[in-house]
Every structure is written in C-alpha cells, then in structure tokens.
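Visitor: I'd like to go over a predicted model; first the sequence, then the structure.
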Amino acid sequence: MKYLVTLFWTIIYGQVIGYMGAALTSTQDNPVNALVISIIFGLILCVLPQILKPASQKKG
C-alpha cells in the first residue's frame, strides 16, 4: 500500500513541477512527459531502499 501512495504522490508532484517548470521557462506544458518522468522517479524511490539495505537486514 505504501508503494501505491508513493507512486500516487510522485505523479501529483511531477505534474505540478512540470507545470511550474513550463511556466517559468515560457514553454508549452507537456503532461505526458511529466507523467513518464515522475513514474520513473517514483519507481526508483520505491526500489532504492531495498537495494541499499545492509546484507544483515536482507536475510530476515
């Protein structure tokens, strides 16, 4: 469940950041690009803690 919440909020924040970034750079907002980038970033956030666990914690 925590992974779904993390992905949900990364999508929301990704859209907001994409919109603000487009407004600040005076370019057209592309929500599809923001969606893809935020999903990739969210997946990295979900997988990274599992990869970085010390070996002693992975067995239990």
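Guide: Yes, it's here. Numbering: from 1, shown residues only.

Visitor: only C-alpha atoms for contact and neighbour calcs from this point on.
Guide: Fine.

Visitor: let's check: the centremost residue of this protein is which one?
Guide: The chain has Gly42 as the residue nearest its centroid, 2.7 Å off, counting by C-alpha atoms, centre = their mean.

Visitor: the structure to be compared is supplied as follows:
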Amino acid sequence: MRYIAVIFWSIMLGQVAGFIGGALNQQKFNSTYSIIISIVFAIIFSVIPLILDSSVKDTKTEKNA
C-alpha cells in the first residue's frame, strides 16, 4: 500500500512540477512526459532505501563477526 501511495503522490506532484516548469520555460505542457518521468523517479526513490538498508545490514554483520 505504501508504494501505491508513493506512486500516486509522485504523479500528482510531477504533474504540478511539469506544469510550472513548462510555464517558466514558455513551453507547451505535456502530461504524458510528466507522468512517465514522475513514475520513474518514484520507482527509483522507492528502491534506493531498500538497497541502502541491505548494505547497512551487511556492514553491521561484518563488524559483529
């Protein structure tokens, strides 16, 4: 459920950021690109803590051994 909420909010905030960024650059707003980019970043930022958590656990077990 947590990952669904992360993807939902990243899409919403990505749309807002894409709209504001398009307005500041005086370009046409493209919602498809905004959705794709925000989903990619949501997946990246959801996977990074899992990778870092596993590396921290590995270093702790090496120090205790």
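Guide: Sure, I can see it. These numbers come from a predicted model, not from an experiment.

Visitor: how alike are these chains, TM-score-wise?
Guide: The pair, once superposed, lands on a TM-score of 0.88 when counted by TM-score structural alignment, normalised by the length of structure 1; 57 aligned residues with a C-alpha RMSD of 1.3 Å.

Visitor: ok so, going back, the residue nearest to the centre of structure 1 is in contact with Lys2, isn't it?
Guide: No. The criterion here is C-alpha atoms under 8 Å, and Gly42 of structure 1 misses it with Lys2 at 11.7 Å.

Visitor: and the helices in structure 2?
Guide: Assigned by DSSP state H, structure 2 shows helices spanning 2-24, 31-64.

Visitor: give me whichever of these is most buried.
Guide: helix 2-24 (a mean of 15; mean count of other C-alpha atoms under 10 Å).

Visitor: superpose on structure 1 and give me the mean offset of that helix.
Guide: After superposition onto structure 1, helix 2-24 of structure 2 sits on average 0.4 Å from its aligned residues (mean C-alpha distance after the TM-score superposition for structure 1).

Visitor: so Ser10 of structure 2 touches Ala42, yeah?
Guide: Yes. Using C-alpha under 8 Å, Ser10 of structure 2 and Ala42 qualify as a contacting pair, with a distance of 6.0 Å.

Visitor: overlap in contacts of those two?
Guide: Common contacts of Ser10 of structure 2 and Ala42 (C-alpha atoms under 8 Å, 6 or more residues apart in numbering): none found.
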